[in-house]
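A.B. asks: Structure of the sequence below:
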Amino acid sequence: MTQQDLQIKTNDGTAKAGLFRPSVASPAKAGVILYMDAFGPRPALHGMAERLANEGYAVLVPDLFYRNAPYGPFDAKTAFVQETTKAALMALVSGTTQAMTISDGAAFLDALAGEGVTGPIGTVGYCMGGARALNAAVAYPDRIKAAASFHGGNLASDAADSPHRKAASIKARLYVGMAGVDRSFPPEQSARLAEALRVAEVDHTIENYAGMAHGWCVPDHSVFDATGAERHWKRLTTFFAETLI
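C.D. replies: Below you'll find the predicted structure:
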């Protein structure tokens, strides 16, 4: 596995990103954009990207908060507990709109192509990255073949930029893994998303991880669950293996 640091030019500036690849002897079979959670790029997410790279993918981990850099770093276990860091995080999340990340997606895809990753592309997002991974499939249907969300919030909300509203534009196959109890993605949103995807004839799976809390997949999160995380890895790697071919 190899890692390199990229500087990606976007319409709004320059986004830092890490690119993780299989060994030189084993070229990547496809590309993946990993959309971060609210705590930003850090060793925990890079470790997850490395695991995907070892499955044979070129994995891009862009900093979605680059417009506000420098910021943090944040401790995923305590950042939402302490009022000062909670306020800073909420400002970053609310100040980085879905429209901004959708626009950035073109630059992310072009960065992968510029690094020789010309095969099919998948996306995966965690927490705030979940909806962004799905919205990338909405915005770039001819380039993204698979999109996954784990404990993603507001996937079928009342907001105008909720991914379910443009389900008809999606050509990718989708996988949504939701926490058993998650205020950011309650049962009524799950039902709304399922209906929208079915009506749009999108190939999809929505799976409930009973007993898991929002954030269970990410190893430095306060609610990380090792057994649940391994289940997520099995689902994700199978999903990409079946789709990014």
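
A.B. asks: switch to C-alpha atoms for all contacts and neighbour counts from now on
C.D. replies: Will do.

A.B. asks: Specify the local secondary structure of G116.
C.D. replies: Judged by DSSP: H, G, I helix; E, B strand; the rest coil, the three-state class of G116 is coil.

A.B. asks: Repeat that for I8.
C.D. replies: Taken by three-state DSSP, the conformation at I8 corresponds to strand.

A.B. asks: And it, how close does it get to T96?
C.D. replies: 17 Å (Cα to Cα, to the nearest Å).

A.B. asks: Which parts of the protein are helices?
C.D. replies: 43-53, 83-95, 98-114, 128-139, 187-199, 226-243 (DSSP state H).

A.B. asks: could those be laid out in a markdown table, adding mean neighbour count?
C.D. replies: Formatted as a markdown table, the helices of the chain follow (neighbours: other Cα atoms under 10 Å):
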| stretch | mean neighbour count |
| --- | --- |
| helix 43-53 | 19 |
| helix 83-95 | 14 |
| helix 98-114 | 18 |
| helix 128-139 | 28 |
| helix 187-199 | 16 |
| helix 226-243 | 15 |
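
A.B. asks: export those helices to a markdown table and tack on distance to G122?
C.D. replies: Shown next, in a markdown table, are those (distance: least, Cα to Cα, whole Å):
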| stretch | distance to G122 |
| --- | --- |
| helix 43-53 | 11 |
| helix 83-95 | 23 |
| helix 98-114 | 10 |
| helix 128-139 | 9 |
| helix 187-199 | 18 |
| helix 226-243 | 7 |
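
A.B. asks: and A156, which of those is closest to it?
C.D. replies: Smallest distance to A156 across the helices of the chain (Cα to Cα): 5.0 Å, for helix 187-199.

A.B. asks: so what's the residue nearest to the spatial centre of the chain up against?
C.D. replies: The geometric centre of the chain, computed from its C-alpha atoms, lies nearest to G125 (Cα atoms, centre = their mean), at 1.5 Å. Shown in contact with G125 (Cα atoms under 8 Å, 6 or more residues apart in numbering): 34-37, 131-133, 148-150, 152.

A.B. asks: want to put them side by side, so please do this one too:
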Amino acid sequence: MGEMIEVETLDHDAHFGAYVARPAGTATAAIVVIQEVFGVNAGIRGKCDRLAADGYLAIAPDLFWRIAPGEQLDPDVKPEFERGLQLFGQFDQEAGIRDIEATIRKARALLGGTGKVGCVGYCLGGRLAFMTACRTDIDASVGYYGVGIDGLLGEKHAIARPVMLHVAGEDGFVDKAAQQRMHAGLDDHPRVTIHDYPGEDHGFATEMGNRRSPQAADLADQRTAAFFKENLA
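C.D. replies: Coordinates of the predicted model:
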């Protein structure tokens, strides 16, 4: 079981909550887990707990703290799913990246000032993971079914460390044309790896619930585990 802690903003003018899960032994690396539009809910906390079981310090910041602090939504409940989409429309992504950077700094402090920090994000978090790779000094980034990454390709020159993207072939929020643009823009990038999951829909790797597709989720998570093992050592 993890706990909620506070993270100071980059401007040192406020604090926001984050769920942190610690491994049984000494963590030598940390992973920032970036939420979907449903907040730091049971699924995101479960991702952190699994990463802690693998030996990482895992921390999930509440990125909606400015608009809906502490909100936790169940995507299988239609009104809550719609609430998540509403929050996505209100969310300031630039502020979110600053909060992720503050969380990276917090993670490094929790590691005692040594050790690498990666990030993994889902849906909105997948997009933010890509932005984090472009705009911060994160050591490795993974994005699951990130939305709108094809519109961020102008920043790809800034990617200095490894990135892995998991793309759902039948994603209702990332159509075939967007997927093709991602491949056209990133397939030749030396630091980016894209994995496609034909027939899978958005949210296939969620920790729980109706959207989960176990076989594809397990494959993606195995690839992610190997990626972090290689790049956060």
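
A.B. asks: what's the TM between chain one and chain two?
C.D. replies: The TM-score (TM-score structural alignment, normalised by the length of structure 2) is 0.90; 230 aligned residues with a Cα RMSD of 1.9 Å.

A.B. asks: For the residue nearest to the centre of structure 1, what is the corresponding residue in structure 2?
C.D. replies: G125 of structure 1 maps onto G121 in structure 2 when the alignment is built from TM-score structural alignment.

A.B. asks: ok, the spatially closest residue to its match that is not a sequence neighbour to G143 of structure 2 distance?
C.D. replies: Leaving aside its chain neighbours, G121 of structure 2 sits nearest to I34 (4.3 Å; criterion: Cα to Cα, 6 or more residues apart in numbering). Per Cα to Cα, I34 of structure 2 is found 9 Å from G143 of structure 2.

A.B. asks: Find residues that contact each of the two.
C.D. replies: In contact with both I34 of structure 2 and G143: 120-122, 125-126, 129, using Cα under 8 Å, 6+ apart.

A.B. asks: I'd like to know which of the contacts of G125 of structure 1 is nearest to S103 of structure 1.
C.D. replies: R132 (10.9 Å).

A.B. asks: Report whether the expected contact of that closest one with Y35 is present.
C.D. replies: Yes. Between R132 of structure 1 and Y35 there is a contact at 6.9 Å, judged by Cα atoms under 8 Å.

A.B. asks: quick revisit: against P79 of structure 2, how distant is the residue nearest to G121 of structure 2?
C.D. replies: 22 Å.

A.B. asks: neighbour-wise, which of these two wins?
C.D. replies: Ranked by neighbour count (other Cα atoms under 10 Å), I34 of structure 2 and P79 place I34 first, with 30 against 12.

A.B. asks: Report the contact partners of that one.
C.D. replies: Contacts of I34 of structure 2 (Cα under 8 Å, 6+ apart): 60-61, 119-122, 125-126, 128-129.

A.B. asks: Tell me which residue of structure 1 lines up with it.
C.D. replies: By TM-score structural alignment, I34 of structure 2 lines up with Y35.

A.B. asks: Equivalent analysis for L110 of structure 2, please.
C.D. replies: Matched across to structure 1, L110 of structure 2 falls on E115, judged by TM-score structural alignment.

A.B. asks: on that earlier part again, what's the closest of the helices of structure 1 to Y175 of structure 1?
C.D. replies: Taking the helices of structure 1 one by one with Cα to Cα, helix 226-243 is closest: 7.6 Å.

A.B. asks: what does that closest one contact?
C.D. replies: By Cα under 8 Å, 6+ apart, helix 226-243 of structure 1 touches 52, 55, 122, 145-146, 148, 173, 175, 177, 209, 212, 216-219.

A.B. asks: Out of these, which comes closest to A88 of structure 1?
C.D. replies: Of the contacts of helix 226-243 of structure 1, the one sitting nearest to A88 of structure 1 (Cα to Cα) turns out to be V218, at 20.6 Å.

A.B. asks: Next up, the contacts around that closest one.
C.D. replies: Contacts of V218 of structure 1 by Cα under 8 Å, 6+ apart are 44-45, 224, 229.

A.B. asks: picking that back up, so the match of I34 of structure 2 versus Q3 of structure 1, what's the distance?
C.D. replies: Distance from Y35 of structure 1 to Q3 of structure 1, by Cα to Cα: 17 Å.

A.B. asks: now do A76 of structure 1
C.D. replies: Counting by Cα to Cα, the gap from A76 of structure 1 to Q3 of structure 1 is 23 Å.

A.B. asks: Between those two, which is the more surrounded one?
C.D. replies: Taking A76 of structure 1 and Q3 together and counting by other Cα under 10 Å, A76 has the greater number of neighbours (21 against 18).
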